[in-house]
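> Curious how this folds, go ahead:
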Amino acid sequence: MALDLLHLQNGQEFCSFEELAEIIKKWEEVNFVTLYTRSSRSIEAARRRAPKRTFLDKLKYSEIDYACVHGGREYKSQSTQKRLCQKTFLKDCPFVIKIKTTLDGEKLYIKEIRGEHNHDLSEEIFRHMPKQRRLDSETKDEAVKLLKLRANKKLLQNHLMSTTGKTVTLKDLHNIAARNVPKFRNDFRELVEEMKSIKDSTFTAFVDEESMLKAIYFQTPEMKNIFASSPLD
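As a prediction, this is how the structure comes out:
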């Protein structure tokens, strides 16, 4: 029987956490809903609480609550007990999916789907959520490498969106660059040698009549491909 990704149902079972996580991910994409794990209890903790029960390791959790990112918890100051003033997505959305293990400890199942969303659901909003914009480690490493080489951010943004299918904002690229600022400055000779060592790259230094460095022209093969695929008007 084919899985209806538009609808999850109370009592629906999953043979492992991996299966559950994959189905939840696909359900989010089909329904334009971003969920997060609001609370959970690991299999290890469940075994300590109920030593006579058995749980399969592949379930990973005995309980999980998935909540809409527009709901969840409000964080308050420990000293004043007042809600912290910060930019969040909270709209008090009550939607929650509660997951538990079956009595025999061999499967996970949907115990309850509670509430209706109290906000609009659209693909545009969904694609712009931070969770959906998150890049995998390999793609992020590529972006860091090109940003360090001063690649044009607009061209890099277009390149990443076309290769990943994700929404990538210039703010995302700014944050990636800020998180990867080197803690020390490289020696200039070392930097030049590093540029020259990249296979099939182009390196040209421009100096004035007094042999003072004025500019450096540098392109890696990746930068050349990005420029060729996204020509400037």
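> switch to C-alpha atoms for all contacts and neighbour counts from now on
Will do.
> Show the contacting residues for Leu191.
Counting by CA atoms under 8 Å, 6 or more residues apart in numbering, Leu191 touches no other residue.
> State the next helix or strand along the chain beyond the helix ranked longest in the chain.
Residue-count comparison of every helix in the chain, with assignments taken from DSSP state H, identifies helix 17-31 as the longest. Per DSSP states H and E, the first helix or strand lying C-terminal to helix 17-31 is strand 35-42.
> which parts of the longest helix of the chain are buried?
Neighbour-count burial for helix 17-31, with 16 or more other CA atoms under 10 Å as criterion, is recorded at Phe17, Leu20, Ile23, Ile24, Trp27, Glu28, Glu29.
> Turn those residues into TSV, including distance to Ala143.
Listed next are the buried residues of helix 17-31 as TSV, based on distance: CA to CA, whole Å:
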residue	distance to Ala143
Phe17	31
Leu20	31
Ile23	29
Ile24	28
Trp27	29
Glu28	26
Glu29	25
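> Could you also give me the structure for this second sequence? I'd like to compare it with the first:
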Amino acid sequence: MGTGISGTVGCNCGMDSESKFASYEDLKSAFEKYQKENYVQLYKRDSRTLDAVRKRITRRNFNDALKYGQISFHCIHGGRTFQSLSKGLRPNQRTFRKECQAHIRFGTSEDGQYLIVKSMNEQHIHGLSKIFPTFICHQN
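So this is what the prediction gives:
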């Protein structure tokens, strides 16, 4: 798998338990930098928009620039397990999923003005490569 790097991410590039982001655009730019510097690719697995959060929490004012109240990113080698519905007509299909548990979850701060890191697992169960993430297309 190219030049192997240890399974633990070295540079957190502004992504730690004390990180605050005043808008979703700030989070997005820091997140892209994090992925490039650590040779990982994460995808948006779950999210809850501010409108959905406002329905649940009515006593808090939220910053509209946040766009999301909760959002979680998971490693492309992990995520949800796929349950095939096939009848076995194409048996030799391959995947790069390895049940990796690496993720970053963001949520709103207590005052509702920032997106903050709620939980973070940087332990990848696979080798990290400088080459591999550049070949995979990003989700929008």
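> what range in structure 2 matches the longest helix of structure 1?
Correspondence between helix 17-31 of structure 1 and structure 2 is established over residues 24-38, with TM-score structural alignment as the criterion.
> how far out from the middle of the chain is the matching stretch?
10 Å (CA atoms, centre = their mean, to the nearest Å).
> which stretches of structure 2 form strands?
4-5, 20-21, 42-49, 68-75, 103-108, 115-121, 128-129 (DSSP state E).
> Quick one: residues in contact with the longest helix of structure 1.
With CA under 8 Å, 6+ apart as the contact definition, helix 17-31 of structure 1 has outside contacts at 5-8, 14, 33-35, 58-61, 108, 121.
> go again using 6 Å as the cut-off
Helix 17-31 of structure 1 has contacts (CA atoms under 6 Å, 6 or more residues apart in numbering) with Leu5, Phe14, Thr34, Leu59.
> Out of those residues, which end up buried?
For the contacts of helix 17-31 of structure 1, burial is judged from neighbour counts taken by 16+ other CA under 10 Å, and it is met by Phe14, Thr34, Leu59.
> Does the first one touch Leu108 like I think?
Yes - applying CA atoms under 6 Å as the test, Phe14 of structure 1 and Leu108 come out as touching, 5.1 Å apart.
> in structure 2, which residue is closest to the centre?
Taking CA atoms, centre = their mean as the criterion, Phe73 is the residue nearest the geometric centre of structure 2, at 1.7 Å.
> and the counterpart of that one in structure 1, what is it in contact with?
In structure 1, the residue paired with Phe73 of structure 2 according to TM-score structural alignment is Tyr66. Contacts for Tyr66 of structure 1 were tallied using CA under 6 Å, 6+ apart; they are Leu35, Tyr36, Thr37, Arg38, Val96, Ile97.
> likewise Gln70 of structure 2?
With contacts taken as CA under 6 Å, 6+ apart, Gln70 of structure 2 has the following neighbours: Ser47, Arg48, Phe106, Gly107.
> Most neighbours among these, which one is it?
Ranked by the number of neighbours (other CA atoms under 10 Å), those place Phe106 first, at 24 neighbours.
> Nearest residue to that one in space, ignoring adjacent ones along the chain?
Ranked by CA to CA, 6 or more residues apart in numbering and with sequence neighbours excluded, the top spatial neighbour of Phe106 of structure 2 is Val117, at 4.5 Å.
> The one you found contacts Ser17, correct?
Yes - using CA under 6 Å, Val117 of structure 2 and Ser17 qualify as a contacting pair, with a distance of 5.4 Å.
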